[in-house]
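[1] coords below, sequence missing:
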């Protein structure tokens, strides 16, 4: 069985992992959309 501290650590690690994935996802979207925005302005 998992100890309470291990459960807290795992849930916190999962939370930060998901948060990092979301940030990377939006960062990639902004990188992909930037060239299109620049071409629209020209």
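    Arrived safely. Everything quoted here is computed from the prediction, not taken from an experiment.
[2] use CA for all of it now, contacts and neighbours both
    Fine.
[3] where exactly do the helices run in the protein?
    For the chain, the helices defined by DSSP state H occupy 4-41.
[4] Please identify the buried residues of stretch 20-32?
    For stretch 20-32, burial by neighbour count (16 or more other CA atoms under 10 Å) applies to no residue.
[5] how far is it from where the chain is centred?
    7 Å (CA atoms, centre = their mean, to the nearest Å).
[6] another structure for you, compare them:
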């Protein structure tokens, strides 16, 4: 599943979910790199 995570206040990454941590962070893979951050909620109208 493709998800967006926030790495900081101005940096986000979108990639394939490969796991999660106990503190609620998601791990996403982009090419050969794995990033860990908090999931970004979707836009709601």
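    Here it is on my side, so go on. All of these numbers come straight from a predicted model, not from anything done at the bench.
[7] Any idea what the TM-score is?
    The TM-score (TM-score structural alignment, normalised by the length of the first structure) is 0.16; 15 aligned residues with a CA RMSD of 3.2 Å.
[8] Contacts only, for residue 12 of the second structure.
    4-6 (CA atoms under 8 Å, 6 or more residues apart in numbering).
[9] go again using 6 Å as the cut-off
    Going by CA atoms under 6 Å, 6 or more residues apart in numbering, residue 12 of the second structure touches 5-6.
[10] next one: residue 41 of the first structure
    Taking CA under 6 Å, 6+ apart, one finds nothing in contact with residue 41 of the first structure.
[11] Could you tell me how far residue 7 of the first structure is located from residue 13 of the first structure?
    Using CA to CA, to the nearest Å, residue 7 of the first structure is found at 10 Å from residue 13 of the first structure.
[12] let me redo that: residue 24 of the first structure
    From residue 24 of the first structure over to residue 13 of the first structure (counting by CA to CA), the distance is 16 Å.
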